[in-house]
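Peer 1: Sharing a model prediction with you, sequence too.
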Amino acid sequence: MERIEHWHQQWAPLLDRVFGYWPGIVAFTGLVLAIVMMSHAVMNKRDARAAAAWTGLIWLVPFVGSFLYLLIGVNRIHRRAQQLVAEGLAQDADPYPVVQPRPADQHLHSMAELAGRLTGLPLLPGNNVTPLEAPDALAAMISAIDAASESVYLATYIFGNDAAGRPVIDALARAVQRGVQVRVLIDGMGSLYSFPTVMRRLRRRGVPATRFLHSIAPWRMPYMNLRNHRKVLVIDRAIGFTGGMNLRAGYISDPPTTRDLHMRVEGPVVGHLMRSFAADWQFSARETLPVEYIGPLVCGPVLARGISAGPDADIGKRRMMLLAAIGSAQHEIRIMTPYFVPDQTLLTALQLACLRGVRVELMLPGRTNIRMVHWAALHLLPWLVNDGCALYFSAPPFDHSKLMTVDGTWAMLGSGNWDARSLRLNFEFDVECYDPALADRLNRVMEQHRQAARRVSLAELQQQPYLKRLRNAVAFLLEPYL
């Protein structure tokens, strides 16, 4: 008791003095924290709008803005990506590969060479690419897993513990029982879309699985805003599946609540799918997998190349690919995407394409599952439609397909969207393809969707009530975060 009284007599005056100045101490701490966070943002953000947006949030919402920037605004992946390269996953890639063979259309040669320089990967002949609607794709994937004899590598953003995910788990478990090497990678954030998550079910069935950038402890989750959005399945290092489809029951419900397009890939470009999966698996599980393609060298007529993009060493690659494709177009650009909030450079490139006589056709869902993104898109679409873009809103169900074709020859399919998240924050995987027959098939898919879609005029966009237009403009201000 005497010791407590002595402590109180010794420290009470000092504590009283400190508490007397607490407003100043809090203000000074907030000022220092804001300066440090702002300095990091302006020094490290490549996009001036993102730097400005974070700076505004840091200063306008003291402490909270700094905490949010520290939690989701700092890219901590780039240094680890350099370590992965040093460990040998990409050492055999030529940084300036010769494009062999070249696309048949001469005006696409420069784009093919640009993609080679961006990715360090060659354009590969002899591939076959088969687009599949989601229910057919899910059935084909399960059948391929059941036929696997050597290996099954599966990466997905969302793996539902539902009517779509459980049959896949059953097929994976059967493969494990046959002695097949099975590896499953699920995004840490995407795994939370289902409760309970599939992780316990996978492990209970003996399926080796891990999550990408996941921790249940918030203070150990510095990557909350960086997500592995790739969807890749490789069977026996010879057959691949990739595209935009998650493993969710909405794709196969009756009636379906979501539409999507996935593709079965055969040929040497499957090796690019394996490289992408192997890098992500090594990052997450610290295990090195073989990346050599062992299937037939000639499976079809398609020239193809895998394009990995993300906030690591691959930052900016997808955006540059889109700019190159738009700039190379001479006759027609067709785009189907669920989320369309491009940055100013991409929007301007599309406007210039319209103004130089290229037909630009854009198909978006009439209603999306993320309303904020749809509102932001409604704010910028009038400028694009005013310059000649043909805009369509597809009918329900929600269309999650991601396609782009140029001049009836080039196509890109994969997991990437046209928004800030896919262009700067997500890890994405797409495949570029040079083949008129494939591009024609994809164009016919879009035409079928267009038959049930609604053409949207400039007048309709401009005649929205004032409060809705204000809502859209405010949502667009959040574009760097969407």
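Peer 2: Thanks, I have it.
Peer 1: When you work out contacts or count neighbours from here on, use the C-alpha atoms and nothing else.
Peer 2: Noted.
Peer 1: Next secondary structure after the helix or strand containing residue 447?
Peer 2: Secondary structure from DSSP states H and E places residue 447 in helix 436-451. Per DSSP H and E, the first helix or strand lying C-terminal to helix 436-451 is strand 454-456.
Peer 1: Mind giving me the packing neighbours of that following strand?
Peer 2: Packing partners of strand 454-456 (3 or more C-alpha pairs under 8 Å, 6 or more residues apart in numbering; DSSP states H and E): strand 390-394.
Peer 1: Now do the buried residues in the strand it packs on.
Peer 2: 390-394 (16 or more other C-alpha atoms under 10 Å).
Peer 1: quick one: it to helix 436-451, angle?
Peer 2: Per axes from the mean of the first three to the mean of the last three C-alpha atoms, to 10 degrees, the angle that strand 390-394 makes with helix 436-451 is 70 degrees.
Peer 1: So which other helices or strands are in contact with the one helix or strand residue 375 maps to?
Peer 2: Element membership for residue 375 (DSSP H and E) is helix 371-386. Using 3+ C-alpha pairs under 8 Å, 6+ apart, the elements in contact with helix 371-386 are helix 344-355, helix 458-462, helix 466-477.
Peer 1: Now do it: distance to the chain's middle.
Peer 2: For helix 371-386, the distance from its own C-alpha centre to the chain's C-alpha centre is 20 Å (C-alpha atoms, centre = their mean, to the nearest Å).
Peer 1: just stretch 404-413 next, same as before
Peer 2: Counting by C-alpha atoms, centre = their mean, stretch 404-413 comes out at 19 Å from the chain centroid.
Peer 1: what's it in contact with?
Peer 2: 105, 243, 325-326, 329-336, 402-403, 430-440, 442-443 (C-alpha atoms under 8 Å, 6 or more residues apart in numbering).
Peer 1: Of the helices and strands packed on helix 371-386, which is nearest residue 25?
Peer 2: Residue 25 lies closest, by C-alpha to C-alpha, to one member of these: helix 466-477, at 32.9 Å.
Peer 1: And for that closest one, what's in contact with it?
Peer 2: If you take C-alpha under 8 Å, 6+ apart as the criterion, helix 466-477 is touched by 372-373, 375-379.
Peer 1: Correct me if wrong, but residue 131 is in a strand.
Peer 2: Yes. Counting by DSSP: H, G, I helix; E, B strand; the rest coil, residue 131 is found in a strand.
Peer 1: Take this one as well and set it beside the first:
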Amino acid sequence: MNFITILVTSIFILNFFMAGAVIFLERRDPSATWAWILVLFLIPLVGFILYLIFGQNLTKKRLFFWEDYKKIGVNQLIEEQTNLLAQNKLPLRTREAEIHRDLIYLSLTSNNALLTQDNEIDIFTDGRDKFNRLFHDIREAKDHIHMQYYIFRDDEMGKKLIDLLTEKAKQGVTVRILYDEMGSRRIRKRSFNKLIKAGGMVEVFFPSKIPFINLRVNFRNHRKLVIIDGKIGYVGGFNVGDEYLGLNKKFGYWRDTHLRIQGNAVHAIQIRFILDWNQASNRHDIYYEEKYFPKTFHSGKIPIQIVTSGPDSEAEHIKNGYIKMITSAKKSILIQTPYFIPDASILDALRIAALSGIDVQIMIPNKPDHMFVYWATMSYIGELLKVGAKVFIYDNGFVHAKMIVVDKNAASVGTANIDVRSFRLNFEVNAFMYDGPTAEKLVEVFEKDMEVSRELTYEQYLQRPIIIRFKESISRLLSPIL
């Protein structure tokens, strides 16, 4: 009895000090603080272990450093663009860029997101189309292929891609693959043995230092990037695997959005890859070489900023960009996201927009990818339905697209969902585009998806069973740490 008393007392004291650390040392968002305190005291010992794994804070750690960053002149270009924008003297090639000058300034000054205005974009919404084009570009590669994915499956698609990359490595093309350990936990590095034997290089982001235990598992590199010869860049929602071709029976057809970019925005994508690669690599660091940033003239006319965010940063750059887009809208806001768990700032911005008469439309999947996240999503959806927003449930499989379009004049596509994890815990990357024709193409994509979706009305939402309301309440309570 004395032993049990001592154990219970020790756990209580430990929880007390952990709660104090969460409150006074971590300085988290209040909602996340309360969620962790709830977990610590409701499941004392397990809660402590969960906090050690999922509750770490990276905001004070500098993870990415690349001295050669200065050699490509980016710092100078950022300073010049900042000064010109502040003086209203930077020539902007599109009317849409002029409209969103303040958003451009925000991302430039807070995230060093250089504006490039010579880009051309191809939009992919089908996995087969995206991978057919990617495989074609890989076959045409002459110098290097840089590839980064959150999920890399060891299935038929993954094997075909590794085989093709192995062929290119044998031809003398430099091949680098970076994948996230948590997202790609089902693949082993030995799956890349033939690629490595052919000269390819493979690294893992935040690998486990102890077998089966990873204290950084909560911080996932959710980015999906490909750079080919420094001239072609891919960014968007598709990972590597058969499911992204619609071959998974659970999800069915996989609807995502991915961009193929040509122009100087590719240099920004290249920089992001190099920073991530050098952080993960102890043996294959990338140093400055002109071939990674070729000076080529491109006739594209689309202004783009590549904006990144992660848990190592004090600011939530992509979320701030979303809020700025929402608050600038005058007519319409279209959002596609597989998970909708906004914090108070995003939720208030959307609520105010809807109450102001702006046409707010949100499209979400009809099936859960992660159960708690799905029920939390439905709880927040109800709040927007109440103020007049329109919600569509995608019924043709699983919609995984991360897209926002405002007023048919600006859009963002990338890897960041509308949820707390993407804003605060994941390493993400989005392309912000200021071009009417591009925005209108994405609106057309949304409207085509509406044909295989059903609208969820507020009246229908109110009729959900009590058990569903209970699941929503519990999931919403935990949403700040999902």
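Peer 2: Structure received. Predicted, not measured: the structure shown is a model, and the values here were computed from it.
Peer 1: Between the contacts of helix 466-477 of the first structure, which sits nearest residue 291 of the first structure?
Peer 2: Using C-alpha to C-alpha, the contacts of helix 466-477 of the first structure come closest to residue 291 of the first structure at residue 373, 36.8 Å.
Peer 1: Next, the contact list for that closest one, please.
Peer 2: By C-alpha under 8 Å, 6+ apart, the residues touching residue 373 of the first structure are 339-341, 475-476, 479, 482.
Peer 1: In CSV, list these along with secondary structure, distance to residue 312 of the first structure and neighbour count.
Peer 2: Formatted as CSV, these follow (DSSP: H, G, I helix; E, B strand; the rest coil; distance: C-alpha to C-alpha, whole Å; neighbours: other C-alpha atoms under 10 Å):
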residue, secondary structure, distance to residue 312 of the first structure, neighbour count
339, coil, 22, 27
340, strand, 23, 23
341, coil, 22, 25
475, helix, 27, 20
476, helix, 26, 22
479, helix, 21, 21
482, coil, 19, 18
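Peer 1: out of those, who's nearest residue 270 of the first structure?
Peer 2: Taking C-alpha to C-alpha as the measure, residue 270 of the first structure sits nearest to residue 339 out of the contacts of residue 373 of the first structure, at 27.0 Å.
Peer 1: hang on, that closest one packs against residue 415?
Peer 2: No. If you go by C-alpha atoms under 8 Å, residue 339 of the first structure and residue 415 don't touch, sitting 11.5 Å apart.
Peer 1: Make JSON lines from the helices and strands packed on helix 371-386 of the first structure and add distance to residue 383 of the first structure to it.
Peer 2: Below are these laid out as JSON lines (distance: least, C-alpha to C-alpha, whole Å):
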{"stretch": "helix 344-355", "distance to residue 383 of the first structure": "8"}
{"stretch": "helix 458-462", "distance to residue 383 of the first structure": "9"}
{"stretch": "helix 466-477", "distance to residue 383 of the first structure": "13"}
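Peer 1: out of those helices, deepest packed?
Peer 2: helix 344-355 (a mean of 18; mean count of other C-alpha atoms under 10 Å).
Peer 1: Packing partners of that one?
Peer 2: With 3+ C-alpha pairs under 8 Å, 6+ apart as the test, helix 344-355 of the first structure has helix 317-328, strand 359-365, helix 371-386 packed against it.
Peer 1: do you know which of these lies nearest residue 249 of the first structure?
Peer 2: That would be strand 359-365 among these, by C-alpha to C-alpha, at 19.4 Å.
Peer 1: Superposed on the second structure, what's the mean shift for that closest one?
Peer 2: Following superposition, strand 359-365 of the first structure is found to deviate from the second structure by 0.8 Å on average (mean C-alpha distance after the TM-score superposition for the first structure).
Peer 1: what's the neighbour count on the aligned residue in the first structure for residue 210 of the second structure?
Peer 2: Counting by TM-score structural alignment, residue 210 of the second structure corresponds to residue 217 in the first structure. When neighbours are defined as other C-alpha atoms under 10 Å, residue 217 of the first structure has 8 of them.
Peer 1: Residue 160 of the second structure too?
Peer 2: Neighbour number of residue 160 of the second structure under other C-alpha under 10 Å is 13.
Peer 1: swap in residue 322 of the second structure?
Peer 2: Neighbours of residue 322 of the second structure (other C-alpha under 10 Å): 21.
Peer 1: Strands of the stretch 151-300 of the first structure, start to end?
Peer 2: For the stretch 151-300 of the first structure, the strands defined by DSSP state E, counting those that start in this stretch cover 151-156, 181-187, 209-212, 232-235, 239-243, 258-259, 261-266.
Peer 1: quick one, which of those strands is packed in tightest?
Peer 2: Comparing those by mean count of other C-alpha under 10 Å gives strand 239-243 as most buried, with a mean of 27.
Peer 1: mind checking how far it is from the chain centre?
Peer 2: 16 Å.
Peer 1: can you check stretch 381-399 of the first structure too?
Peer 2: In this view, stretch 381-399 of the first structure has its centroid 21 Å away from the chain centroid, taken as C-alpha atoms, centre = their mean.
Peer 1: Stretch 276-293 of the first structure now?
Peer 2: Relative to its chain's centre, stretch 276-293 of the first structure lies at 19 Å (C-alpha atoms, centre = their mean).
Peer 1: Give me the neighbour count for the aligned partner of residue 60 of the first structure in the second structure.
Peer 2: Aligning on TM-score structural alignment places residue 60 of the first structure opposite residue 42 in the second structure. If you count neighbours by other C-alpha under 10 Å, residue 42 of the second structure ends up with 11.
Peer 1: do residue 296 of the first structure as well
Peer 2: Neighbourhood size, residue 296 of the first structure [other C-alpha under 10 Å]: 13.
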